[in-house]
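Engineer: sequence below, structure please.
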Amino acid sequence: MSSPNRRVAQLRELLRRYNREYHELDAPSVPDAEYDRLFHELEELEAANPGLKTLDSPTQRVGGRPLTAFEPVRHAVPMLSIRTETDFGPGGAANFDARVRRELGLPSHLSVEYAAELKFDGLAISLRYESGVLVRAATRGDGETGEDVTHNIRTIDQIPLCLAGQAPAVLEVRGEVYMRRDAFDALNARQRELGEKTFVNPRNAAAGAVRQLDFKIAAKRPLSFFAYGLGEVVDWDIPLTHSGMLDALAAFGLPVCPDREVTRGAAGLIDFHDSIAAKRDKLPFDIDGVVYKVNDRALQTQLGFVSREPRWAVAHKYPAQEMLTTVEAINVQVGRTGTITPVARLAPVFVGGVTVTNATLHNIDRIRQLDVRVGDTVIVRRAGDVIPEVVDVVMDRRPLREESVDLLETRQVPQYEPFEMPTSCPVCGSHVVREEGEAAYRCTGGLVCTAQRKQALLHFASRRAMDIEGLGDKLVDQLVDVGLVRTPADIYRLGILKLAELDRMAAKSASNLLAGIDKSRNTTLARFIFALGIRNVGETTAKDLARHFGKLDGLIEAASREDESAALSVLQSVPDIGPVVAHSIRDFLREPHNVEVIEQLRANGVSWPEFEPSEVVPAGPLLGKTLVITGTLPTLSRDEAKALIEAAGGKAAGSVSKKTDYLVAGEAAGSKLDKAQELGVPILDEAALLALLAKQPE
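Structural biologist: Here you go, the predicted model:
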């Protein structure tokens, strides 16, 4: 066999397989762009070698065979596909307009009127109405014969069971069943809750729903429909234009997409293509291009068909949002908050209008679900500004190696082992942990990790933490970028000469910053604990820890116990600290890098009053009481009110619950007041709060 013969045979086998996966199984293993590429290669080979063209070639047929589980439906008017324009740019529209004008023999000064529409990414359906009543719905199938899916189509609320107005004797409406993105996300969320397999994309979910034998399954999936064409019509004067026909279908009560336009010439088509491209990612459903149709139906008849496609219509696609490539490596990235995200390093691939070399794998659960490995051929998706992601693996392209079973037998196994998350941070070497109930892994080196450095420093200097006036975003960026500050301890080593060299930092500004830094050396234990940025430890928890332990060394000693259960037990003895927070505190304070920075801070003069635990509990009138503040108080700021409550032994909480003893309500109190009244929580105004604070403790 010659090379063209072999390649044609290979392509036909692949395309038949992909056709069956897409049209019959609703489980495509390759993206549309890969199918299109192979299809066009086969078309070119057959055009160059006419003797190789056969009637059973995929280029001469449409779609796949109907499933035997459904009753076959012979289409009175075949459901043919339309030609795809492979030029993604303006040339695609210009090429189509030039072909139409050439076929019609139009002079240069006359332009053609076109109906421009969206190319939906769903499942083609034919609806047959007789005397206005829906009697049958069928899939495209192979274009000549489809499958009867009436029982499922009836579950789609958008599709009328009876047409409005004076309906024709027979009206076959062609259109697309699809799933909105928000409906798709909600469906996958339910699938995850039930522990069932999620869907790769809305098209697969919609197609799978339409082709269920049990209509109850289809009814649970939120499907939608747009009409865009006609099949058989009896006893109806069809409007003279395609756009007029769509308006008439809408008048019958059928849903027609509003994103359509009547325009003229190549320039009009290009404008439509560009305007839809600009808002493609904001549409509530997926499209992969636009469709141009000669608007005048008489001209459509004059143009006719070639092979399997009408000459009067074309699909002008956008750059594919899904493409095939291979995984060359799997690494991890450390985010600003310490989250560790696995990333696939890819063979460069053009997808979504850009060349992509990296794609997120989200987390280890997603990797295991897909079973992504180095060497795999994967489907990469990029839509708009969304970070590229790996959405599926083409398993039959996985590289294999032989493994000996015994002296006489070998077996094929994957060439590469499954990926495992690192146990130490690739940036700073600190321990990596995964909190219970979380998908993500995190680096525990919050004070020393380069990836977290700027975030950690900004939090450390913030008003509710160390309150270093003048140390904001832009200055932190400069200090880190020039290498002056690596950890919070370096802040207290800064000198005026180095600071004065920074952009927009004169001697006076540097002097003011140093004064703010020096002032922050005298703080409280609660502020210092909060400033460390321990995950899940907010202001209230930091105060609880300070009140309970009295000394930082006592907290560090408790968290660092070798016996994990004993350490967690001690930490959870602090009021309102549960297992998640206790684990976070232990993970942070057992990391030697973090403890070293704490010691450096102390050595540079950062200090606070320390007490024995028995001395820490204030004996005030609000001892053991929980209060919530809402609205605007007449004279006290919220921070001032919280400070008074805590000084009197009370706790200032953020939300109302059954454990709330009082709600302090000011002007414009909102939902917290409603919740307190519902639960019967006593309501105080500012005067009542001050009176309560003035009482002597019992």
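
Engineer: all contacts plus neighbour counts: C-alpha atoms, from now on.
Structural biologist: Fine.

Engineer: for the stretch 201-350 of the chain, just list every one of the strands.
Structural biologist: Counting by DSSP state E, counting those that start in this stretch, the stretch 201-350 of the chain has strands at residues 224-234, 261-264, 287-294, 305-306, 309-310, 313-317, 322-334, 339-351.

Engineer: need those strands in a markdown table (columns: distance to residue 361 and mean neighbour count).
Structural biologist: Listed next are the strands of the stretch 201-350 of the chain as a markdown table, based on distance: least, Cα to Cα, whole Å; neighbours: other Cα atoms under 10 Å:
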| stretch | distance to residue 361 | mean neighbour count |
| --- | --- | --- |
| strand 224-234 | 30 | 19 |
| strand 261-264 | 39 | 18 |
| strand 287-294 | 24 | 22 |
| strand 305-306 | 44 | 12 |
| strand 309-310 | 40 | 18 |
| strand 313-317 | 27 | 24 |
| strand 322-334 | 9 | 20 |
| strand 339-351 | 5 | 20 |
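
Engineer: to check against the first, give me the structure of this:
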Amino acid sequence: MSPAQRIAQLREEIRFHDRKYYVEARPVISDREYDRLMQELIDLERQHPELVAPDSPTQRVGGEVQTELKSVRHAVPMLSIDNTYNEGEIRAFDERVRKLLGGEQPAYVLEPKIDGTSINLRYEDGRLVLAATRGRGDVGDDVTVNARTIRAIPLVLKAEGVSVEPPPIVEIRGEVYMNNEDFQRVNREIEAAGEEPYANPRNLTSGTLRRLDPKIVARRRLRFLAHGLGQVEPLPVESYWEWTRLVREWGIPLPQEISRAEHIDDVLARIHEFEQLRPQLPYMTDGMVVKVDSFAQRERLGATSKSPRWVVAYKYETEQQPTVLKEVRWQVGKGGNLTPVGVLEPVFIGGVTVTNVTLHNIDQIERLDLHLGDTVIIERAGEVIPYVVQAVPEKRPHGARPIKAPTRCPACQSKVEREADTPYIRCVNPACPAQLKERLRWFCHRGQMDIEGMGDVLIDQLVERGLLREFADLYRLEPEQIASLTSEVEQRGKLVTRTVGEKVARKVIDNIAASRSRPLERLLAGLGIRHVGNRVAHLLATHFGSLDALAAATPEE
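Structural biologist: Modelled structure (predicted):
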């Protein structure tokens, strides 16, 4: 098979797996296997640059840093949606619609209201040519370079084996968002770099999508689900329900929970059903969007100056619950930052039991005037991140002590320092075992040196036995040092002791050896040097080219 044939085969295989994962939600290979296919394609295209195509999956990994985001005008304005919080207003919406339609009974389509950033994707002759944020509604920011890094957004619409081929001009509208797990992962990375974490996935998504460096966007794993259309010429169907079926064929992902209802009673029933389902979803939602199905009826209904008359969003109330703050534990990060974590009396909220809550930093503790034993109000924002809204002073126990900043590291008992003009408290002992464990976890993480098998428990044991004192010790490990380690796991209600074993130990050692081939930028990012995150590591690796050149560089360079 020639390089050109293998490249074509890999591109088609990767697109197939993208559709399986994002459109059908039925992946057939692991993330690691997918990454191997992508890496093979990247390597082949690097060896044969004349075969690189703008719609190749490799073009998602991010290109050069942009200098600015340009403004673009939408062909069809992206209007806002009216919100409501009660059933009565949903029924009133239905009555208005039927009145404007002269008594006709419309059918409705319901979709989850995903809490992300709205985007318009423009395809010409089946190829993605423009991606723009909503912006002011008539004008948005051109984020095409960043949108191309999002695997859920097809660079080319599928035209073979479909009931109707994509028209020459197709605009798909939807929501760019971040899964809850990815939000927590990226926030940990941001905190580890000494920056303030984001309050919710929506803010992080919005900030990421507008970054000037597409490589950062690619690493944060944004996702996309469609929820509408802009300019489509010619429009091949008569209803939105038909449209959703058609765009799935073209490779556009939509929410699995989309449904059609013939009557307003059915609409309300679906809204209540979805309220129970929300906590189980992997992404943030704050309501259900109700749309008239027929495009002809939408045209007759029209719009006000700011929103269409054929759509309304039902938003769920945010859930809050009181509980008691029992104690505060200070966790040590890889850079020495101490983060306060509140230990709570277990409280059931948003479908889960919450026992711990981040308190972010000492400034937040002081702003809330928190004392041990306080009754506090917990809110679970976006079904994922519980946080303290406020304390209830009138329920404070007599003699309750205010929470103070620690003076010594809880892990190594070294004195801590507070950075000037910041809320950050740091352990400055480079030999702190808690820092070492976190640095090693970061170093071995998939986004850095990608050492599979080096999990939290194994790292803890190796550090506690004195086998790992620095990064270089990883590459001195022998299989027998790992094989004899044991851990306790729960099995059928009983604790069972398991030994790592020679086979697993050998595989871990092989994975450590394989990490030697990682590029320089991943090594630099993995070292956890303060203020050297992924972007700075990329710039340093690109400029200096080797570790020796970087070590010999002057501060001015």
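
Engineer: returning to what we had before: export the strands of the stretch 201-350 of structure 1 as CSV, with columns for distance to residue 474 of structure 1.
Structural biologist: Below are the strands of the stretch 201-350 of structure 1 laid out as CSV (distance: least, Cα to Cα, whole Å):
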stretch, distance to residue 474 of structure 1
strand 224-234, 49
strand 261-264, 48
strand 287-294, 42
strand 305-306, 64
strand 309-310, 60
strand 313-317, 44
strand 322-334, 22
strand 339-351, 23
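
Engineer: residue 136 of structure 1 is nearest to which of the ones you listed?
Structural biologist: Comparing the strands of the stretch 201-350 of structure 1 by their distance to residue 136 of structure 1 (Cα to Cα), the top pick is strand 224-234, with 12.8 Å.

Engineer: what residue lies at the spatial centre of structure 1?
Structural biologist: Centroid check for structure 1 by Cα atoms, centre = their mean gives residue 386 as the closest residue, at 7.4 Å.

Engineer: what helix or strand does that one sit in?
Structural biologist: For residue 386 of structure 1, there is no host helix or strand (DSSP states H and E).

Engineer: how close does it get to residue 327 of structure 1?
Structural biologist: Counting by Cα to Cα, to the nearest Å, the gap from residue 386 of structure 1 to residue 327 of structure 1 is 20 Å.

Engineer: before we move on, back to that, closest to residue 247 of structure 1 out of the strands of the stretch 201-350 of structure 1?
Structural biologist: Per Cα to Cα, nearest to residue 247 of structure 1 of the strands of the stretch 201-350 of structure 1: strand 224-234, 10.2 Å.

Engineer: circling back: let me know which of the strands of the stretch 201-350 of structure 1 is the nearest to residue 377 of structure 1.
Structural biologist: Among the strands of the stretch 201-350 of structure 1, strand 322-334 comes nearest to residue 377 of structure 1, with 4.4 Å by Cα to Cα.

Engineer: now do that closest one against strand 339-351, angle only.
Structural biologist: 150 degrees (axes from the mean of the first three to the mean of the last three Cα atoms, to 10 degrees).

Engineer: how far does strand 322-334 of structure 1 sit from the chain's center?
Structural biologist: Remark: strand 322-334 of structure 1 is offset 17 Å from the chain centroid, using Cα atoms, centre = their mean, to the nearest Å.

Engineer: next: stretch 223-242 of structure 1.
Structural biologist: Distance of stretch 223-242 of structure 1 from the chain centroid (Cα atoms, centre = their mean) equals 37 Å.

Engineer: what's the answer for stretch 93-104 of structure 2, then?
Structural biologist: With Cα atoms, centre = their mean as the basis, stretch 93-104 of structure 2 stands 40 Å off its chain's centre.

Engineer: residues touching that stretch, excluding its own?
Structural biologist: For stretch 93-104 of structure 2, the surrounding residues in contact (Cα atoms under 8 Å, 6 or more residues apart in numbering) are 105-106, 264, 297, 300-301, 309-310, 312.

Engineer: from the residues you listed, which two are the most distant?
Structural biologist: The distance between the two most remote of those (Cα to Cα) is 19.5 Å, for 264 and 300.

Engineer: between these two, who's got more neighbours?
Structural biologist: Shown here are residue 264 of structure 2 and residue 300; by other Cα atoms under 10 Å, residue 264 has more neighbours (19 against 12).

Engineer: can you tell me which residues contact the aligned residue in structure 1 for the more buried one?
Structural biologist: In structure 1, the residue paired with residue 264 of structure 2 is residue 266, using TM-score structural alignment. Taking Cα under 8 Å, 6+ apart, we find residue 266 of structure 1 in contact with 93-94, 97.
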